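K.L.:
Okay, sequence plus prediction incoming.
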Amino acid sequence: MSRLLLVHAHPDDETLTCGVTMAHHVARGDEVHVLTCTLGEEGEVVPRHLAHLQGAPGDPLGPYRRGELARALAVLGVTSHVLGEDDRGATSRWRDSGMAGTSAADHPQAFAAAPLREAATAVARVVARLRPDVLVTYDAGGGYGHPDHVRTHEATRTAVLGLPARDRPSRVFEIRTPRSWAQEDRAWLRERVHPGRHGEPPGRTLQLLDDAAPYPVGVVDDAMVTHEVVDPTAVARQAAALREHVTQLTVLQTLPGDGPVVPFYALSNDVAARLPGREGFARVDPATWAPWPLDPARSEGHRWGRLTG
């Protein structure tokens, strides 16, 4: 059995980007932990009946999303940790910084503005306590550029590099998506998703992206992705966990007659997104964070599976 630790910025990030990986490794008997750096207080609330939580005095959305996170990870069989949470009533040390350019970045507890050494020390304490065999977090661009994702990468990288060699995870990965997968997913969505016909919430209209729309920075050339977890059987568990993140997204289904009925989802921007049953990663050296040397025996275009080797 191996122990995995995934470090994420906000509740729901873990299941959106690594839900298949977590479900797959739990099913294999591995022990999986998630460290969440903020409670997502700046999240845009999707359901009308919960809209009063968004931007309300006292940040009630944060504790609400903490509950969503706990329920989602329980569905996946994963242990939850929040950075700075303790038994004295503190729910987190830092706050969601909001999207780039928003006023939330000026909050005194904004995670993106946290002193790097302080944030890294907090992450390092969790890593040293759990002693994971595998650690996963974002790339330097934070997957899609959110300031908290970038800070999560910086804090995690600094934490790992500052640990004694005996306390470092032996395998460290950044989350990456091969460009060919992203292209396939958009084509699949255009074929299988019909806006207005999937029981969307009132007032919501699904949007589909075409090939001309830019991809997030976490979508990279296929050759940069060294590992993949491919497990279509884990999608049902991932979708069940995502349904617990009700404030942030809507899980829908494709229509009968268009092939097997399968789940997909939309965030508050109403852009339809696939749950393809596969997730990609790039391994880095835990002592330097340099890209891990590729195995010369690896055949062209082949990626290793499972993160535990």
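P.N.:
Great, that's in hand.
K.L.:
rest of the way, CA atoms for contacts and neighbours
P.N.:
Will do.
K.L.:
which residues in the stretch 51-200 of the chain form strands?
P.N.:
Shown for the stretch 51-200 of the chain, the strands assigned by DSSP state E, counting those that start in this stretch span residues 79-82, 134-137, 171-175, 177-178.
K.L.:
What is the first one packed up against?
P.N.:
Read that as strand 79-82. The contact analysis (3 or more Cα pairs under 8 Å, 6 or more residues apart in numbering; DSSP states H and E) places strand 79-82 against strand 31-36, helix 61-76.
K.L.:
how about the strands of the stretch 51-200 of the chain in JSON lines, adding mean neighbour count?
P.N.:
Listed next are these as JSON lines, based on neighbours: other Cα atoms under 10 Å:
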{"stretch": "strand 79-82", "mean neighbour count": "19"}
{"stretch": "strand 134-137", "mean neighbour count": "24"}
{"stretch": "strand 171-175", "mean neighbour count": "24"}
{"stretch": "strand 177-178", "mean neighbour count": "22"}
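K.L.:
Just send the ones you listed back as JSON lines, with distance to residue 143 too.
P.N.:
Formatted as JSON lines, those follow (distance: least, Cα to Cα, whole Å):
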{"stretch": "strand 79-82", "distance to residue 143": "20"}
{"stretch": "strand 134-137", "distance to residue 143": "10"}
{"stretch": "strand 171-175", "distance to residue 143": "7"}
{"stretch": "strand 177-178", "distance to residue 143": "9"}
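K.L.:
To residue 47, which of those lies closest?
P.N.:
Shortest distance between residue 47 and these, using Cα to Cα, is found for strand 79-82: 24.8 Å.
K.L.:
Residue 41 versus residue 218, what's the distance?
P.N.:
24 Å (Cα to Cα, to the nearest Å).
K.L.:
So if I had to pick from the two, which one is more boxed in?
P.N.:
Taking other Cα atoms under 10 Å, residue 218 and residue 41 do not tie; residue 41 has more neighbours (26 against 21).
K.L.:
before we move on, the earlier item: so which of the strands of the stretch 51-200 of the chain comes closest to residue 1?
P.N.:
Evaluated with Cα to Cα, the strands of the stretch 51-200 of the chain place strand 134-137 nearest to residue 1, the distance being 11.5 Å.
K.L.:
Mind giving me the packing neighbours of the closest one?
P.N.:
strand 3-8, helix 147-162, strand 171-175.
K.L.:
what about 7 Å?
P.N.:
Contacts defined by 3 or more Cα pairs under 7 Å, 6 or more residues apart in numbering; DSSP states H and E place strand 134-137 against strand 3-8, strand 171-175.
K.L.:
any residues touching that strand, and which ones?
P.N.:
Outside strand 134-137, the residues within contact range by Cα atoms under 7 Å, 6 or more residues apart in numbering are 3-8, 153, 169-175, 308.
K.L.:
dropping in the other structure now:
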Amino acid sequence: MGTIVSFHAHPDDESISSGGTLARAAAAGHRVVLVFATRGELDAAVPGVLEPGEQLSVRRTAESYASAAVLGAQRVEFLGYTDSGPMGAPSNDAPYSFWRANVEHAAKLLAVILDEEEPDILTTYDDNGGYGRPDHIQVHRVGARAAELSAVPVVAQVTINRDWMTRGVRGVTEAGQAPEGWEAPREVPTFGKPESEITHRVDAVDFVDQKRASMRAHASQIGPEHVLLAMPEPMFAMGMGVEFFIVDPVPNPASAPEVFEELFTPLRR
């Protein structure tokens, strides 16, 4: 069996971006390890979720373990940096924020875990972090360097397939299947990547229930009214049941890890 280490900026990122892939891997008997750079303490909590005096960082830590249990992950680690907040915020420059972290030092921290686990695959984010958030961009940088230090065979950058999303929204709208009052999301050029830059997909439609449950585990961030959880089940399965990755370089099929060949399907043959 193989091992996947999945590196993320904040708790709940693992659920939304790659929860289906991780659940599918775990269900097949592969080892899944979650690593978070921060505890996401700067995000606003869903109103009424926290107990009086409860710290958000403590709650989000607990939610990470609950999500891991749903997905089948067997280990959860935190690198210990603080949340940097959105791009341009004063918190970007706060001491110990992940955005300010020395990439080499942070990569060595991650490499300790990678050396222990000897993973076949490390998942990170694309070079824009999916949508330009500082800590997400830093995950790309730190993950790439850590993979070099630990000689990880495959680095899979999770991303958003901009073209897939556009086609899906158009199809739902034209078929009249959109919920009443639902508005299609506005296309943002910096959101995700065009399909031409994406190399692989993971089909995880059979694991969308686990993905949704993993998202629900992050109750301080993803409430029942959240746009993703409010999606009808068929729409959720269509939009969230396939996850996309950029793998560069693509491993030679003759030497590629079995878990990679099992889970990842090339977009182009």
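P.N.:
Arrived safely. Just so you know, these numbers come straight off a predicted model, no measurement behind them.
K.L.:
Residues touching stretch 1-13 of structure 1, excluding its own?
P.N.:
Contacts for stretch 1-13 of structure 1 (Cα under 7 Å, 6+ apart): 14, 29-40, 65-66, 69, 132-137, 148-149, 152, 245, 308.
K.L.:
Apply the buried test to these and list what passes.
P.N.:
Buried members of the contacts of stretch 1-13 of structure 1, counted by 16 or more other Cα atoms under 10 Å: 14, 30-40, 65-66, 69, 132-137, 148-149, 152, 245.
K.L.:
hang on, the earlier thing: which of the contacts of strand 134-137 of structure 1 sits closest to residue 274 of structure 1?
P.N.:
Using Cα to Cα, residue 175 comes nearest to residue 274 of structure 1 of the contacts of strand 134-137 of structure 1, at 16.8 Å.
K.L.:
Now residue 170 of structure 1. Nearest residue, chain neighbours left out?
P.N.:
The shortest distance from residue 170 of structure 1 to any non-neighbouring residue, by Cα to Cα, 6 or more residues apart in numbering, is to residue 133 (5.6 Å).
K.L.:
And the one you found? What does it align with in structure 2?
P.N.:
With the correspondence set by TM-score structural alignment, residue 133 of structure 1 lines up against residue 120 in structure 2.
K.L.:
dump the residue contacts of that match.
P.N.:
2, 3, 4, 152, 153, 154, 257.
K.L.:
which of those residues show up in structure 1 as well?
P.N.:
Among those, the ones whose aligned partners also touch in structure 1 (both residues aligned by TM-score structural alignment, their matches' Cα atoms under 7 Å) are 2, 3, 4, 152, 153, 154.
K.L.:
Compare those residues and tell me which has the most neighbours.
P.N.:
Among these, the one with the most neighbours (other Cα under 10 Å) is residue 4, at 27 neighbours.
K.L.:
Can you add distance to residue 248 of structure 2 and give the kept ones among the contacts of residue 120 of structure 2 back as a markdown table?
P.N.:
Shown next, in a markdown table, are these (distance: Cα to Cα, whole Å):
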| residue | distance to residue 248 of structure 2 |
| --- | --- |
| 2 | 20 |
| 3 | 19 |
| 4 | 17 |
| 152 | 13 |
| 153 | 11 |
| 154 | 8 |
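K.L.:
What is the nearest of these to residue 223 of structure 2?
P.N.:
For those, the minimum distance to residue 223 of structure 2 (Cα to Cα) is 28.4 Å, reached by residue 4.
K.L.:
would you list the contacts of residue 120 of structure 2 in CSV and tack on distance to residue 49 of structure 2?
P.N.:
As requested, the contacts of residue 120 of structure 2 are arranged in CSV below (distance: Cα to Cα, whole Å):
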residue, distance to residue 49 of structure 2
2, 37
3, 34
4, 32
152, 39
153, 41
154, 39
257, 42
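K.L.:
which non-adjacent residue is nearest residue 126 of structure 2?
P.N.:
Of all residues not flanking residue 126 of structure 2 in the chain, residue 157 sits nearest, at 5.1 Å (Cα to Cα, 6+ apart).
K.L.:
and the gap between the one you found and residue 140 of structure 2?
P.N.:
Distance, residue 157 of structure 2 to residue 140 of structure 2, by Cα to Cα: 8 Å.
K.L.:
which neighbours do these two share?
P.N.:
Residues touching both residue 157 of structure 2 and residue 140 (Cα under 7 Å, 6+ apart): 124, 125, 126.
K.L.:
export the residues you listed to TSV and tack on distance to residue 20 of structure 2?
P.N.:
TSV is the format used below for those (distance: Cα to Cα, whole Å):
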residue	distance to residue 20 of structure 2
124	15
125	15
126	18
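K.L.:
Specify which member of those residues is nearest to residue 231 of structure 2.
P.N.:
Proximity of those to residue 231 of structure 2 (Cα to Cα) peaks at residue 125, which lies at 24.5 Å.
K.L.:
what residues are up against that closest one?
P.N.:
For residue 125 of structure 2, the contact set (Cα under 7 Å, 6+ apart) comprises 136, 139, 140, 157, 158, 159.
K.L.:
Kindly recompute the last result at 8 Å.
P.N.:
By Cα atoms under 8 Å, 6 or more residues apart in numbering, the contact list for residue 125 of structure 2 reads 8, 136, 137, 139, 140, 156, 157, 158, 159.
K.L.:
Residue in structure 1 paired with the last one?
P.N.:
The equivalent of residue 159 of structure 2 in structure 1 is residue 176 (alignment by TM-score structural alignment).
K.L.:
For that match, which non-adjacent residue is closest in space?
P.N.:
Excluding the flanking residues, the one nearest residue 176 of structure 1 by Cα to Cα, 6+ apart is residue 281, at 4.8 Å.
K.L.:
ok but the one you found is inside a strand, no?
P.N.:
Yes. Assignment of residue 281 of structure 1 by DSSP: H, G, I helix; E, B strand; the rest coil places it within a strand.
K.L.:
Counterpart of it over in structure 2?
P.N.:
Superposed on structure 2 with TM-score structural alignment, residue 281 of structure 1 falls opposite residue 245.
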